[in-house]
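J.: Please work out how this folds:
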Amino acid sequence: MTPVRHHVVQGCGAGLKPAHYREILDSEPAVGWFEVHPENYMGAGGPPHTYLGEIRARYPLALHGVGLSIGGPEPLDLAHLDRLKELILRYEPSMVSEHLAWSTHQGQFFNDLLALPYTAETLGLVVDHVDQLQEHIGRAILLENPATYVRFADSTFDEIDFLTEVARRTGCYLLLDINNVQVSCTNHGDDPEAYLDRFPTHLAGEIHLAGHARADGAEGTLLIDSHDRPVAPAVWQLYERVVAAAGPVPTMIEWDNDIPQWPVLHGEVLRAQAILNGAKDAHGGNRHVA
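T.: Here you go, the predicted structure:
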């Protein structure tokens, strides 16, 4: 089955949080779209669905999964896949994405998205899981580059080659998380600009921006993908560089911890939107993946 590519959103969106439901509905702010973690809406009803339904009636929606453990060795959870498909049918999201990571082992669930070795064996597992997911929901997904804190000595691919090969074999698209690039490259002593110069942006259907924490110690600096503060200046600079070259890729601001007042998050959205508007003018219109 060839994965179905659904319509894409335009402009900058924001992660939707319960603390902001009422203000968004009352003020209908200038936001291109909203994104939610589907795992937070897998119950049958209740206030979360009431609010999400009202917001979906006014804005496009995207789903960004955190619980499928795409990179793990165990089979995907069929009940989870069924619940995800029900959400997709209910809310008709413009995009569905997941992480290149693993988070389960022998029935245990970890409260983190963990790194995986980039080997031929892991590639086969990820390809099989992406194929299964896309077949189950009847559409192409976007796969996100991870934030990592360790590397594996037995890796035989670098991250970009691994992601590109997954996309080639499955027909999925990519979600470029620029904050994750900054975090991983800093932690491993790599150049984020060099990483982004090699990234296949023609496959990127979405960009994520977020804040990170910094820990300075005797052994150097560690960045943590914390999603608990504004986007860092270095990440803004990388973002401007990417969209200047690739065009106005739909972008989303993530802020999952220490949730701010809505005007603070909206300010981040407006800043990204201004950058996208400049790229749109330079590239002669909105940009879509191939």
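J.: Going by C-alpha atoms from here, please, whenever you check contacts or count neighbours.
T.: Fine.
J.: correct me, but residue 15 touches residue 254?
T.: Yes - here residue 15 lies in contact with residue 254, judged by C-alpha atoms under 8 Å, at a distance of 5.3 Å.
J.: packing partners for the helix ranked longest in the chain?
T.: The longest helix of the chain (DSSP state H) is helix 262-283. Judged by 3 or more C-alpha pairs under 8 Å, 6 or more residues apart in numbering; DSSP states H and E, helix 262-283 is in contact with strand 12-15, helix 233-246, strand 251-253.
J.: The structure of the following sequence is requested for comparison with the preceding one:
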Amino acid sequence: MIHTSDIAAATADHALRFPADALAGRAGASFKHQHLAAILADGKPTGFFEVHAENYMGDGGHPHRALETIRRDNPVSLHGVCMSIGGPQPLDTAHLARFRALVERYEPALVSEHLAWSTHGTTFFNDLLPLPYTPATLDRVCEHIARVQEAIRRPMLLENPSTYVAFRDSTMSETDFIRAIARRTGCGLLLDVNNVFVSATNHGYSALDYLADFPLAHVGEIHLAGHAGQFDDEGDLLLIDSHDAPVADAVWKLYETVVARAGPIPTLIEWDGDIPDWPGLKAEAAAAQAILDRKLRQVDAERRHVA
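T.: Below you'll find the model as predicted:
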């Protein structure tokens, strides 16, 4: 679990320019520039916003002006998508430097990346590709996470993947692999519940069993998103983590299971394609907030009973 004290210690050598808000119990949404006017007209939201780091790696311009406007009054979660944490080659030093600069510039409440790879030589793929779960891969991932955390001077969160293929070379389960990463690096975890459902459906295992074995104590943020269905060459259902639809009922049920077990963890609604207007995206975040609020009331009642 990422604690506020960890972030405070990492930033003690410079004064914060933005408010340092705790995110426990809050639901948020992806920040999209087309929503800026509607968000500002809506008054100060009670949740938070997440942005993809790679959309802000230029020095200035409209993207930064919009993000600075949002960040003045709202917590932000910074989510990287191109670090290639699981890649076979060393991290791109220029990319890592730009990532660090964004952390310093916007002082996000949470910083995260994916358990995936997306580079080969000098080629960058517009995808988050899977990797085999082996001791050699574990060593490489842990080394890369250590480099990121050293650069940003704070713990990061690592997101579980959505996968469409599995490797015969894997010698560990995904949950054991992720558990080992958290133990060795001290990083937190970002649990994407939609990714769990997508992967479980594609590979034919139980999403509930996966979550029962997931190291929930290390989770500092949850993602929820929509997915799309299609059929593979054999006529079997294949789910795609598309982020272009409302959260599915089955994913909401899994999310309630996680919150019941792990508590009111900050939760983010991802929506990156066929984006609705702000009221539509806000309604999805409100549905997550309602589940978090029920858990918060339960925790509060239990505390009063003990007292």
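J.: Got a TM-score for the pair?
T.: For this chain pair, the superposition-based TM-score is 0.95 by TM-score structural alignment, normalised by the length of structure 1; 283 aligned residues with a C-alpha RMSD of 1.4 Å.
J.: My read is that residue 63 of structure 1 contacts residue 99, right?
T.: No - assessed by C-alpha under 8 Å, residue 63 of structure 1 is found out of contact with residue 99, at 11.8 Å.
J.: hang on, the earlier thing: let's have the helices and strands packed on helix 262-283 of structure 1 in JSON lines, adding distance to residue 115 of structure 1 and mean neighbour count.
T.: Output for these, formatted as JSON lines (distance: least, C-alpha to C-alpha, whole Å; neighbours: other C-alpha atoms under 10 Å):
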{"stretch": "strand 12-15", "distance to residue 115 of structure 1": "23", "mean neighbour count": "26"}
{"stretch": "helix 233-246", "distance to residue 115 of structure 1": "21", "mean neighbour count": "17"}
{"stretch": "strand 251-253", "distance to residue 115 of structure 1": "23", "mean neighbour count": "27"}
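J.: Let's have the ones you listed in a markdown table, adding distance to residue 39 of structure 1.
T.: Shown next, in a markdown table, are those (distance: least, C-alpha to C-alpha, whole Å):
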| stretch | distance to residue 39 of structure 1 |
| --- | --- |
| strand 12-15 | 14 |
| helix 233-246 | 28 |
| strand 251-253 | 18 |
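J.: Out of these, which gets nearest to residue 278 of structure 1?
T.: helix 233-246 (8.2 Å; C-alpha to C-alpha).
J.: ok, now which ones touch residue 279 of structure 2?
T.: If a contact means C-alpha atoms under 8 Å, 6 or more residues apart in numbering, then residue 279 of structure 2 has no contacts.
J.: oh, I was asking about residue 176 of structure 1
T.: Listed by C-alpha under 8 Å, 6+ apart, the contact set of residue 176 of structure 1 reads 144-145, 201, 204, 206-208.
J.: Apply 6 Å and report the result again.
T.: Contact partners of residue 176 of structure 1, counting by C-alpha atoms under 6 Å, 6 or more residues apart in numbering, are 144, 207.
J.: what's the counterpart of it in structure 2?
T.: Under the alignment defined by TM-score structural alignment, residue 176 of structure 1 corresponds to residue 191 in structure 2.
J.: Measure the mean distance from the host helix or strand of its match to structure 1 post-superposition.
T.: Assigned by DSSP states H and E, residue 191 of structure 2 belongs to strand 188-192. Compared with structure 1 after fitting, strand 188-192 of structure 2 deviates on average by 0.3 Å (mean C-alpha distance after the TM-score superposition for structure 1).
J.: What lies in contact with the helix or strand immediately after that strand in the chain?
T.: Per DSSP H and E, strand 188-192 of structure 2 leads on to helix 193-203 as the next helix or strand towards the C-terminus. With contact meaning C-alpha under 6 Å, 6+ apart, helix 193-203 of structure 2 is reached by 162-163, 206-207, 224-225, 238-239, 251.
J.: And for stretch 111-130 of structure 1?
T.: With contact meaning C-alpha under 6 Å, 6+ apart, stretch 111-130 of structure 1 is reached by 70-71, 101-103, 148, 152, 155-157, 166.
J.: Centre of the chain to that stretch, how far?
T.: Remark: stretch 111-130 of structure 1 is offset 16 Å from the chain centroid, using C-alpha atoms, centre = their mean, to the nearest Å.
J.: Now do that stretch: which range of structure 2 does it align onto?
T.: Residues 126-145 of structure 2 are matched to stretch 111-130 of structure 1 when aligned by TM-score structural alignment.
J.: for the matching stretch, which positions count as buried?
T.: Of all the residues in stretch 126-145 of structure 2, those buried under the rule 16 or more other C-alpha atoms under 10 Å are 128-133, 137-138, 140-145.
J.: Also stretch 198-216 of structure 1?
T.: For stretch 198-216 of structure 1, by 16+ other C-alpha under 10 Å, it's 199-201, 203-212.
J.: so the longest helix of structure 1 matches what in structure 2?
T.: Residues 278-299 of structure 2 are matched to helix 262-283 of structure 1 when aligned by TM-score structural alignment.
J.: Average offset of that stretch relative to structure 1?
T.: Stretch 278-299 of structure 2 sits 0.6 Å off on average (mean C-alpha distance after the TM-score superposition for structure 1).
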